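Participant: Everything below, folded, please.
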Amino acid sequence: MDIQQLYYFMNIVECGCNLSLAAKKIHITQSALSQLIINFEANEELTLFYRKNGRLDSLTPSGEKLYAYAQQITKLHEQMNEMVRKEAAKQKGTIRIGLPSLILRIFFSSFFPKLMMDNPNIQLEIVEGGSNYLRKMLFQNDLDYAILIEPTSLDPKSFEEHVIQIDEMTAFVYHTHPLAHKKKLAWRDLEPFPIATFNETYTTYELVTEKLAAEKSEAQIKLTSSSWDYLVEATQESNIVAVLPSPIERTIDPNLFVEIPFKDPIPFNVLLCRPIKGTYNDVEGLVYESILSYFYQPIVD
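Facilitator: The predicted structure follows:
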């Protein structure tokens, strides 16, 4: 069987040996699918399916072995095609960079378009997600670069990191909230109120959870989301306190929402990360140095 025929064979099995259903699913005729099995069994002198009343019923032991191999082979085939796509993209000057949506909007919304306008040979593929998700993609070599939140949990022998932004977590509340008048908060101040923050795919969730435990606070996270604007807006209809990165303050209406810093804040440090390699091509080097120079502006006395 060639790779396409293996996909057809797997589809038959996954449709419960129902040729009619399998044919409709992959948009070929039932007779063509039936002939594929008949020809293979005849040519190889190997029975793949038990029959019942002239219809395919279930896999024989040999059929089960072939199905197991087919799953492995088609998975490798898909991985190979993905590798070819990535390598072709690199040769064309495409860089895959992953970063959280918040970081993209606040720090890179103007940077990436200008970089591509100034360097027409560069193509960027932006992958958005939480730091935990992006870290996994970086491990799997699915990204050239990732913008992650500290701690990254990356092996320093395999990845290099550069801090590009230093900030902290703060509390966001509606302007009528009982805490809205406070200049700074202790973590225990949150105990009477439900907490909202990013979901578990984000490093923020881990940092907030660990901080509450370290402070022995009884405050509980009741609402999570990947959308910071939703989390802030959720404070309007309740006494929710949204614990989020301070840069979000740039996106909110100060007439409606109040940002309150913590006396002992959680750091929110943003890092540019990439795998350590012997050499980097010209495009990789240009993108990397451009990001660093964009954030490391000279200090003027």
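
Participant: From here on, just use CA atoms for contacts and neighbour counts.
Facilitator: Noted.

Participant: Let me see the ranges of the helices in the chain.
Facilitator: Ranges of helices within the chain are 3-14, 19-26, 30-44, 61-91, 101-107, 111-118, 131-139, 203-214, 228-233, 282-295, based on DSSP state H.

Participant: Compare those helices and give me the one nearest Leu190.
Facilitator: helix 203-214 (9.6 Å; C-alpha to C-alpha).

Participant: before we move on, the earlier item: looking at the helices of the chain, which is nearest to His177?
Facilitator: helix 228-233 (12.5 Å).

Participant: Distance from the chain centre to the closest one, please.
Facilitator: 20 Å (C-alpha atoms, centre = their mean, to the nearest Å).

Participant: and if you look at stretch 152-161?
Facilitator: That offset, for stretch 152-161, works out to 18 Å (C-alpha atoms, centre = their mean).

Participant: Give the buried residues for that stretch.
Facilitator: For stretch 152-161, a neighbour-count test (16 or more other C-alpha atoms under 10 Å) marks Thr152, Leu154, Glu161 as buried.

Participant: so which of the helices of the chain gets nearest Gln165?
Facilitator: Set against Gln165 and scored by C-alpha to C-alpha, those come closest in helix 282-295, at 7.5 Å.

Participant: For the comparison step, fold the sequence that follows:
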Amino acid sequence: MLDLQKMSYFMAVVEQNFNLSKAAQSLFISQPALSNAIHAIEKEEELTLFVRSNGRYTGLTPCGKYLYGECKFLFRKYNQILEQARRIESDDSETVTIAAPPFLLRSYAAAILLALKDRFPQVEFLFREADEAGLKRGLLKGHFDIGLITEPNDYRSAGLFVVTIDQGRFMAVLENNHPLAGREILEWREIVPYPLAIPGPHFPTYDLIVNSIRSRGLKPKIGIATSGWDFQVSCLLKTDYISLMPEIVRNYFTKEMDEQLKMLPVNHPIAWRVAYCENNHIRKTRTMQEIRAAILAMYNIQCPEN
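Facilitator: Have a look, this model is predicted:
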């Protein structure tokens, strides 16, 4: 079996430019012992790892190149496992799980991680996708530490701590050749005759859009409801579909999207609000309290007393 020790022998030969003498010195073993170990690996595993010339190693075979890459990956993972185990042993580590619907993760996770990773080096931040119901359930059961969700939602009535951290407006997104593409601002009565591409019904944005249109005495024409905003965008190409998306989506448009699509404002737009949420009934560590304060400070919000 190719264990970690044998892998280290193989990697040492490669990293010492196939010089067995130097590789043996780096491993604190004799050159004959290393040579025998390499031969044993190739024989036991029925692999030819090295290119040989006049009895000397001069390079790696395709099989050897593949194995070397995988060995490096495994050793990195091994070191990460040990490092995490040592942190756990010293009681100096903490894992914080942040969950949100896919689009919110894409929009906010990177900024949050960038702001927190240097300040909390002992914390491992895990990010998980969840719809509205799954996020609420995960927070209530303690599976998630922090959630990001759009408003309105019923989280406050469920006993969760909720605070709005960001807001904007929904815009209409359509293809350049769409009949409404020449307008500077759209009215809702102009939008509803066309099929809409919006998030699926298990996301709060679906109810937000549908109820907002109905509150204006209009009937939405749902063409497609899906979880991925990028799929919504793809449905607009060469069709008369209209998508309603937060203005922040524009930051993630590809060059092709910029060239083929228009994002137009809507008169009396639907408000876009993003909320930070957590379960205050679960006891928080000092680190978790500091993380909450740091995230809220990113959006100029003073952390309330626990």
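
Participant: that older thread, could you dump the helices of structure 1 to CSV with distance to Glu168 of structure 1 and mean neighbour count?
Facilitator: Putting the helices of structure 1 into CSV (distance: least, C-alpha to C-alpha, whole Å; neighbours: other C-alpha atoms under 10 Å) gives the following:
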stretch, distance to Glu168 of structure 1, mean neighbour count
helix 3-14, 50, 17
helix 19-26, 51, 16
helix 30-44, 60, 13
helix 61-91, 35, 14
helix 101-107, 13, 16
helix 111-118, 22, 13
helix 131-139, 16, 20
helix 203-214, 11, 17
helix 228-233, 15, 19
helix 282-295, 17, 14
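
Participant: Throw those into TSV and include distance to Ile221 of structure 1, thanks.
Facilitator: Below are the helices of structure 1 laid out as TSV (distance: least, C-alpha to C-alpha, whole Å):
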stretch	distance to Ile221 of structure 1
helix 3-14	41
helix 19-26	44
helix 30-44	53
helix 61-91	38
helix 101-107	20
helix 111-118	34
helix 131-139	19
helix 203-214	8
helix 228-233	12
helix 282-295	33
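
Participant: Tell me which of those lies nearest to Leu272 of structure 1.
Facilitator: Of the helices of structure 1, nearest to Leu272 of structure 1 by C-alpha to C-alpha is helix 282-295, at 8.2 Å.

Participant: so the closest one aligns onto which residues of structure 2?
Facilitator: Aligned by TM-score structural alignment, helix 282-295 of structure 1 corresponds to residues 286-299 of structure 2.

Participant: Check the gap between the residue mapped onto Pro265 of structure 1 from structure 2 and Met171 of structure 2 for me.
Facilitator: Alignment note (TM-score structural alignment): Pro265 of structure 1 maps to Pro269 of structure 2. Distance, Pro269 of structure 2 to Met171 of structure 2, using C-alpha to C-alpha, to the nearest Å: 7 Å.

Participant: Which residue of the two possesses the greater neighbour count?
Facilitator: Met171 (27 against 16; other C-alpha atoms under 10 Å).

Participant: out of everything not next to it in sequence, what's closest to the more buried one?
Facilitator: Pro265 (5.0 Å; C-alpha to C-alpha, 6 or more residues apart in numbering).

Participant: ok, that neighbour - contacts?
Facilitator: Residues in contact with Pro265 of structure 2 (C-alpha atoms under 8 Å, 6 or more residues apart in numbering) are Phe170, Met171, Ala172, Glu184, Ile185, Leu186.

Participant: which of those residues count as buried?
Facilitator: Buried, going by 16+ other C-alpha under 10 Å: Phe170, Met171, Ala172, Leu186, out of the contacts of Pro265 of structure 2.

Participant: mind listing what the second one touches?
Facilitator: The reference is to Met171 of structure 2. By C-alpha under 8 Å, 6+ apart, the residues touching Met171 of structure 2 are Leu244, Met245, Pro246, Glu247, Met263, Leu264, Pro265, Val266, Pro269.
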